[in-house]
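A.B. asks: Just a sequence and a predicted model for now, questions to come.
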Amino acid sequence: MKILGIDTSTVACSVSLLNNEQLISKFELQPRKQAQLILPLIDQILKESSLKLSELDAIAVTVGPGSFVGLRIGISIAQGLAFAYSLPVIPVSTLATMAQGAYRQYQAKCTIVALDAHMEEIYLGVYEIKHHLAIAIQPDQLCLPSKVRIQNAPWFVVGDAWNVYHTDLLSSINPQQMVADFYPHAQDLLTLAKEAYLANNMLAVENLQPNYLRGTEAWRT
């Protein structure tokens, strides 16, 4: 099983490659530089693994919600490579990827992911770990931070919205632990993508679409 994972859905940028049992990852936190970084990172990781793009079985990519520009970069790269080498694609939620990362790094089994969506709204994901995988308790959503209502649990919370809308979010949620400066990582994307690959939950590249959770006409230029 050889899967390339790409994430540019936030201010971070990462690439991971699963080559059977070997996993190689690269991560950069350089806002607004994803377009310059992503292809060199892919080239570097392929060289380190001595693999060619033509030897891949699939390409996985975070499809949102997240940064409009960042999502377009990652999805465009995934589409271009998949078209060129006739590969299937595996779309994965940005918020699920972050919940999976919280489990990997902090053993968090109940995670609320909240990203600043601007316009005084947030992207909200609520996840629990089952069989070592992040599973959505409810669909990812766009909402007002003041309207979040979630049943009490030992929540681990991540994402920049916890800094931006701290007062509103904490009025209804009492987290056990908070890591606001937390970003998706392609390593965790591949954990979820591997299960999708084994279950044959893949798409033809022409069916790959971003999940903005907001109409594109609402985005500020």
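C.D. replies: Received, thanks.
A.B. asks: CA atoms for contacts and neighbours, from now on please.
C.D. replies: Noted.
A.B. asks: check contacts around the residue nearest in space to the middle of the chain.
C.D. replies: Taking Cα atoms, centre = their mean, the centroid of the chain lies closest to T94, which sits 2.5 Å from it. The contact partners of T94, by Cα atoms under 8 Å, 6 or more residues apart in numbering, come to S9, T62, V63, G64, P65, G66, P184.
A.B. asks: So which of these belong to helices?
C.D. replies: Using DSSP state H to define helices, no part of the contacts of T94 is located there.
A.B. asks: Show me the one in the residues you listed that has more neighbours than the rest.
C.D. replies: Ranked by the number of neighbours (other Cα atoms under 10 Å), the contacts of T94 place T62 first, at 33 neighbours.
A.B. asks: wait, isn't that residue in contact with C13?
C.D. replies: No. Using Cα atoms under 8 Å, T62 is not in contact with C13, being 10.9 Å away.
A.B. asks: Which neighbours do those two have in common?
C.D. replies: In contact with both T62 and C13: D7, using Cα under 8 Å, 6+ apart.
A.B. asks: what are the ranges of the helices in this protein?
C.D. replies: Assigned by DSSP H, the chain shows helices spanning 34-49, 68-85, 94-106, 161-164, 166-170, 186-198.
A.B. asks: Go through those helices and pick out the most buried.
C.D. replies: The highest mean neighbour count among the helices of the chain, using mean count of other Cα atoms under 10 Å, belongs to helix 94-106: a mean of 25.
A.B. asks: measure the residue nearest to the centre of the chain to M1 for me?
C.D. replies: Applying Cα to Cα, to the nearest Å, the value for T94 to M1 is 22 Å.
A.B. asks: OK, contacts around the residue nearest to L71 when sequence neighbours are not counted?
C.D. replies: Leaving aside its sequence neighbours, L71 sits nearest to S9 (Cα to Cα, 6 or more residues apart in numbering; 4.8 Å). S9 makes contacts with T62, V63, G64, P65, G66, S67, F68, G70, L71, G74, T94, P184, as judged by Cα under 8 Å, 6+ apart.
A.B. asks: Tabulate those in CSV, adding columns for distance to Q107.
C.D. replies: Compiled in CSV, these are given as follows (distance: Cα to Cα, whole Å):
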residue, distance to Q107
T62, 22
V63, 24
G64, 23
P65, 23
G66, 24
S67, 27
F68, 30
G70, 28
L71, 27
G74, 28
T94, 19
P184, 16
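A.B. asks: among the residues you listed, which two are most distant?
C.D. replies: F68 and P184 (15.2 Å; Cα to Cα).
A.B. asks: what about versus this one:
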Amino acid sequence: MSKSPPGTPSVNLLAVDTATEGCSAACLTGDKSFERYAVDPQGHSRTLLGMVEAVLAEARLERSALDALAYDAGPGSFTGIRIGAGVAQGLALGLEKPLLAVSSLMTLAEGARREQPGCNSVLAAIDARMDQVYWARLRSDPEAPGHWRWDEMPCVSEPREVAVPISGCTGVGSGWDRYSDVFMGDRPMPWLAQRFPHALDVAAIARRLLAQGASGAWHEAVPVYVRDRVTG
């Protein structure tokens, strides 16, 4: 269990993340947060519902007490995104609660800042297979949706085509684990190794979106595949 930053709005929120190799569920209630996380690329469908029940039990919440739900909408693994979307959509529809879709790349940026306070400019990259990466560049901005502004919008490209800034940015995501040498060339920059999105960060962003007036309409909470060719 951890505590949320002071001044955050009180909401009971459940979030799930299965967009990459990591699988997680998180619950925010009042100023407390609870998460279950595991790296289990082939086990998301077996593991996720158990994680959901575990965090709700630890938070001492019934499903009916939830105010909203959120999930990592991608980009990432097509199969993984569909698993998370199916669970979140099923719960939201059954409970008639708002549902928010959060970008995996924004989630990575949020996680980088959570682990390293002051990390306010992030180049997030996820290994998309087929010698490509999903990537985006984000900057912390309290006025932007979720408190993150897109300096470069999410896209998919070859690693050599990623627009890496000269300085002032931190790299994060599985794309960096595989292609850091290509990204940096002869311009070293800090990056965080072996990082996957966490549901805890999905939840933090979703809570801000709700506070900023997001409707949580089910038809708006759709997956973001970025490309239309299946990669697993």
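C.D. replies: On my side now, so go ahead. These numbers come from a predicted model, not from an experiment.
A.B. asks: one step back: the residue nearest to L71 of structure 1 corresponds to which position in structure 2?
C.D. replies: Counting by TM-score structural alignment, S9 of structure 1 lines up with A19 in structure 2.
A.B. asks: One more: S146 of structure 1?
C.D. replies: Mapped onto structure 2 by TM-score structural alignment, S146 of structure 1 lines up with R160.
A.B. asks: what's around its match, how many residues?
C.D. replies: Using other Cα under 10 Å: R160 of structure 2 sits among 15 other residues.
A.B. asks: cool, and E35 of structure 2?
C.D. replies: Using other Cα under 10 Å, E35 of structure 2 is surrounded by 24 other residues.
A.B. asks: Repeat that for A108 of structure 1.
C.D. replies: With other Cα under 10 Å as criterion, A108 of structure 1 counts 22.
A.B. asks: show me the contacts for it.
C.D. replies: When contacts are counted by Cα under 8 Å, 6+ apart, A108 of structure 1 touches A102, I129, F156.
A.B. asks: Skipping adjacent residues, who's closest to V102 of structure 2 in space?
C.D. replies: Spatial nearest neighbour of V102 of structure 2, chain neighbours left out: D72 (5.0 Å); criterion: Cα to Cα, 6+ apart.
A.B. asks: residues contacting the one you found?
C.D. replies: With contact taken as Cα under 8 Å, 6+ apart, D72 of structure 2 is in contact with 16-19, 81, 84-85, 101-104, 107, 199, 202.
A.B. asks: Just give me the match in structure 1 for it.
C.D. replies: By TM-score structural alignment, D72 of structure 2 lines up with T62.
A.B. asks: For the helices of structure 1, give me JSON lines that also has distance to M178 of structure 1.
C.D. replies: Below are these laid out as JSON lines (distance: least, Cα to Cα, whole Å):
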{"stretch": "helix 34-49", "distance to M178 of structure 1": "26"}
{"stretch": "helix 68-85", "distance to M178 of structure 1": "25"}
{"stretch": "helix 94-106", "distance to M178 of structure 1": "10"}
{"stretch": "helix 161-164", "distance to M178 of structure 1": "8"}
{"stretch": "helix 166-170", "distance to M178 of structure 1": "11"}
{"stretch": "helix 186-198", "distance to M178 of structure 1": "19"}
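A.B. asks: Tell me which of the ones you listed approaches N207 of structure 1 most closely.
C.D. replies: Among the helices of structure 1, the nearest to N207 of structure 1 by Cα to Cα is helix 68-85 (9.7 Å).
A.B. asks: For that closest one, give me every contacting residue.
C.D. replies: Contact with helix 68-85 of structure 1 is made by 6-11, 34-35, 53-54, 58-64, 87-89, 205-206, 208-210, 212, 219, as judged by Cα under 8 Å, 6+ apart.
A.B. asks: how big's the offset between it and structure 2?
C.D. replies: Averaged over the aligned pairs, helix 68-85 of structure 1 sits 0.5 Å from structure 2 after superposition, using mean Cα distance after the TM-score superposition for structure 1.
A.B. asks: now that helix against helix 34-49, angle please.
C.D. replies: With axes from the mean of the first three to the mean of the last three Cα atoms, to 10 degrees applied, the angle from helix 68-85 of structure 1 to helix 34-49 works out at 40 degrees.
A.B. asks: now stretch 134-146 of structure 1, how far from the chain's geometric center?
C.D. replies: Relative to its parent chain, stretch 134-146 of structure 1 has a centroid offset of 14 Å by Cα atoms, centre = their mean, to the nearest Å.
A.B. asks: oh sorry, the question was meant for stretch 149-165 of structure 2
C.D. replies: Between the centre of stretch 149-165 of structure 2 and the centre of its chain there are 17 Å (Cα atoms, centre = their mean).
A.B. asks: hmm, back to that, for the buried ones among the contacts of helix 68-85 of structure 1, write the corresponding PyMOL selection.
C.D. replies: Selection of buried members from these for PyMOL, criterion 16 or more other Cα atoms under 10 Å:
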select buried, resi 6+7+8+9+10+11+34+35+53+58+59+60+61+62+63+64+87+88+89+205+208+210+212
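A.B. asks: T18 of structure 2 reaches S24, doesn't it?
C.D. replies: Yes. Look at T18 of structure 2 against S24 with Cα under 8 Å: they come within range, at 6.7 Å.
A.B. asks: how about L208 of structure 1, what does it touch?
C.D. replies: Contact partners of L208 of structure 1, counting by Cα under 8 Å, 6+ apart, are I75, Q79, V89, P91.
A.B. asks: Tell me the spacing between the last one and S171 of structure 1.
C.D. replies: Pointing back at P91 of structure 1 there. Using Cα to Cα, P91 of structure 1 is found at 33 Å from S171 of structure 1.
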